[in-house]
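1. for reference, the sequence and a predicted model appear below.
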Amino acid sequence: MTNASEYAKNVQEKIHQRNSHETEFLQAIDEFLPTIIPFLENHPEYAAQNLVSLITEPERVIQFRVPWQDDQGNWQVNRGYRIQFNSALGPYKGGLRFHPSVNLSILKFLAFEQIFKNALTGLPIGGGKGGSDFDPKGKSDGEIMRFCQSFMLELSKYIGPNTDIPAGDIGVGKREIGYLYGTYKRIKQYDAGVLTGKPLEFWGSKGRAEATGYGVVYFVKHLLNDLNEDFHQKVAMVSGSGNVATYCIEKLYQLGALPVTCSDSSGFIYDEEGIDLALLKDIKEVRRERLTEYVKARPNAKYFPGETVWDFEVAAELAFPCATQNEIGLDQAKVLVKNGVRIVAEGANMPSSLEAADYFIEEGLYYCPGKAANAGGVAVSALEMSQNSQRLQWETEKVDQELDKIMKNIYENCRDTAKEHQAENNFMLGANIAGFKRVAEAMVIQGLV
């Protein structure tokens, strides 16, 4: 065992001891640390400075109470969080998630991943994440507004356009961002750059809603270019039916692929003729209903209640998990290999378990981890910050061109870093080392603060 391996193992054990109950955070750590050992072997100074211990501990963890009143006049209370994990490259940047599953473990894992995702974009942003265990489903607009106002009343103490710039995530779309921003403006002052993912009516960026879904497809586009291939007539499996999945499906169609699945928490759709994008958008974005409505309009499609896309056996070359963390376990990974899938590109954050990711790599699949493949969302959020600073709003074509360019750079950085460390096509190792290198260098230059 090398000194770098021993050092990484010791750090890993200490993190497990200190955070023994934080399952998702520990999973992110266990995926990350072994992959950077080749880099630490070439740069023993980082181990000597114990930099890994510093980079795996959040700079600040904020938790607060969020009281709000429901439509019946009853007072409810939820927990609010903001994890400000690392600011070496710039102000904290990362989304807010409103979902009943939200806890410190999930937000720490998301914020930790965000550090390196943001680093890979090449833009001057650090890593953070936040949210609440509030569930927007089944709530009225008034209830959501009152919750958002109460949440921002406390969060506003810790954020700012040069300090921490939240965005949306699961359960936080343009409606919620609007309510959050309106409250911040009343408390502080008009500053468009304090939140991203804003509606276009007040300095949001064109192309932001599409960015994560488009970006994950662009990542694969550049991979296929390296293989002298394109998307033409390739069958794609997609999970989820939110922004990421919807616009992933849209871009797949634009580039010639055939996406045949989508899902929500109640089940999934298989449409052999290809997902009807207009119908999907109408159901999820306009009517805000469940996917059971899809088969009413498309009787040839099949709906599988209570089941997951990734247990479904259908011939496909591409897989885009775009729903949530740990949706693909080892058993599902084996199904994907059996289906003939060659490329797995993560639109969600850590949708593959560690065992599944390792299996993909062992089987020779092109596994594109979320911190690289789904960085398009935060990239366009950073472009939104630039537009806000300029008091300009770029046209959709310019934003899309910049997004494609950023995703190309991320892909090539992951590819080249993997090759440099004798791990060709291991994009997980390439992404982790490339992101770590950039953050670590900045931390050393700043005195490891």
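-> Structure received.

2. from here on, contacts and neighbour counts on C-alpha atoms
-> Noted.

3. give me the contacts around stretch 347-364.
-> 27-28, 31, 110, 212-213, 216, 244-245, 320-334, 337, 366-367, 369-371, 373-374, 426 (CA atoms under 8 Å, 6 or more residues apart in numbering).

4. for comparison:
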Amino acid sequence: MLTDEYVKRVYAQVEARDPDQSEFLQAVQEVFESIEPVFAKHPEYEAAGVLQRFVEPERLVKFRVAWADDNGDVQVNRGYRVQFNSAIGPYKGGLRFHPTVTESVIKFLGFEQILKNSLTGLPMGGGKGGSDFDPKGRSDAEVMRFCQAFMTELQRHIGQFTDVPAGDINVGAREVGYLFGQYKRLRNEFAGVLTGKGLEFGGSLARTEATGYGLCYYTQEALRVLRDDSFEGKTVVVSGSGNVAIFAIEKATQLGAKVVTCSDSNGYVYDPNGIDLDVVKDIKLNKRGRIREYADRVDGAEYHEGCREVWTVPCDIALPCATQNEIDGESAQKLVDNGCTVVCEGANMPSTPQAIEVYQKNHVLYGPAKAANAGGVAVSGLEMSQNSYRLSWSFEKVDEELKGIMKNIVAESLDAAKEYGHDGDLMFGANVAGFTKVANAMVAQGIF
């Protein structure tokens, strides 16, 4: 519940303007509940109208994407790019290709990205984009034609000093390559305008692994500081089977845990002996298949229909790495009842408000997405630096930088939480630490 009159008034304005944007309203309310105490300490924020400006994108572009499928039939999708806040740097955030993409989804992701980018300590503002196009079942040629049509419009609005997109759900190395090729063709320039590029044309080592690895570095540091504990000997449940999940499984295993699940939109696999990552990589990265194939290839593994049911598997640590709102209050309670004491988020906003309430009531160590999954955009920022210098850093150097950034996010979150009397609350601290940096920059730059 909101109590500060200024914060309540601004939220009411957001709700009145965008009553049908449920994902965006959910993200805004969660942040507002944390940052209320900040305004008593910083009255200059209200005087400068920081909060009203903070929740309204600087720019939102919506466009038609027309392309031809392999049969020569014309297909039409919707494309989006929200340029939410540039107070501390150029807009930065991924592109998502998925049927569930709407203006509300893009705005919630862009809003969260402001805080996530701020927490990395790198000079990046918040943005996000995507389309309701579904690449699943499409040929490489169809995906290429779609990406070329999408970039033909998007290129008008982006640039290495303006807005630097990256990948997100269903936008991986293949899609980024096609997008970059079209940008270069249209603009006749080789610029660091996209991150997540191939190593041969300006990409960074460790970028593919960054979100999953970063999630585990964050979790390991939070465990160390708050519980004097680690991944060693823990049973871990992971949802998803894309890049984030795959490399979270890899790093958690390297840190001594046993990961027993992964999933896709149809269901999940349970392997009591620990997930065989080579099999998952072959199914998902090479064959673009369904996770049910895992149970056919690995002795002792079980496949279960229904992706939400993954949260019924007993574990010590849960790492949701699939999509938004995948853990509701009921699922969160099942996790707690089955012994889970740590939830750190690899996906964007995977826990509903009811789930977060369950975590807090049961003293679960909870790492919110905007902090825990910031590793991907952190290494994207490092890729931008390498592009500017025309250099390529070693995997070890990038990985060490990533580890330092994730440790620093934990420290900054806990410092901010302590300053406002919320010791140990990583969600509160992440929201406050991310917001105050951006708010100070907004005040310093005047009203625009």
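-> Thanks, I have it. These numbers come from a predicted model, not from an experiment.

5. about what we covered before: buried by neighbour count, from the contacts of stretch 347-364 of the first structure: which ones?
-> Taking 16 or more other CA atoms under 10 Å as the criterion, what is buried in those is 27-28, 31, 110, 212-213, 216, 244-245, 320-330, 332-334, 337, 366-367, 369-371, 373-374, 426.

6. where does the closest residue to residue 446 of the first structure other than its chain neighbours sit, in terms of helix or strand?
-> The shortest distance from residue 446 of the first structure to any non-neighbouring residue, by CA to CA, 6 or more residues apart in numbering, is to residue 88 (7.7 Å). Under the criterion DSSP states H and E, no helix or strand holds residue 88 of the first structure.

7. isn't residue 88 of the first structure up against residue 439?
-> Yes. Taking contacts as CA atoms under 8 Å, residue 88 of the first structure lies within contact range of residue 439: 6.3 Å.

8. re earlier: restricted to helices, list the contacts of stretch 347-364 of the first structure.
-> Among the contacts of stretch 347-364 of the first structure, the members found in helices (DSSP state H) are 27-28, 31, 110, 212-213, 216, 244-245, 330-334, 337, 370-371, 373.

9. looking at residue 88 and residue 439 of the first structure now, which is surrounded by more residues?
-> residue 88 (25 against 22; other CA atoms under 10 Å).

10. which residues touch stretch 43-61 of the second structure?
-> Under CA under 8 Å, 6+ apart, the answer for stretch 43-61 of the second structure is 6-7, 10, 14, 28, 39, 80-85, 111, 439, 442-443, 446-447.

11. now the strands for the second structure?
-> Applying DSSP state E to the second structure gives strands spanning 59-68, 74-85, 91-97, 125-131, 163-167, 235-238, 258-259, 261-263, 267-270, 302-305, 317-319, 342-344, 365-367.

12. centre-most residue in the first structure?
-> residue 349 (4.2 Å; CA atoms, centre = their mean).

13. excluding chain neighbours, give the residue nearest to residue 428 of the second structure in space.
-> Nearest non-adjacent residue to residue 428 of the second structure, counting by CA to CA, 6+ apart: residue 34, 5.1 Å away.

14. what's that neighbour in contact with, if anything?
-> Shown in contact with residue 34 of the second structure (CA under 8 Å, 6+ apart): 427, 428, 431, 432.

15. try it again at 7 Å.
-> Residues near residue 34 of the second structure by CA atoms under 7 Å, 6 or more residues apart in numbering: 428, 431, 432.

16. quick check, nearest of those residues to residue 104 of the second structure?
-> Residue 104 of the second structure lies nearest to residue 431 out of the contacts of residue 34 of the second structure, by CA to CA, at 20.2 Å.

17. next, count neighbours for the counterpart of that closest one in the first structure.
-> Using TM-score structural alignment, the equivalent of residue 431 of the second structure in the first structure is residue 432. Residue 432 of the first structure: 27 surrounding residues under other CA under 10 Å.

18. buried among the contacts of stretch 43-61 of the second structure? Make that a PyMOL selection.
-> Of those, the buried ones go into a single PyMOL selection, burial set by 16+ other CA under 10 Å:
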select buried, resi 6+7+10+14+28+80+81+82+83+84+85+111+439+442+443
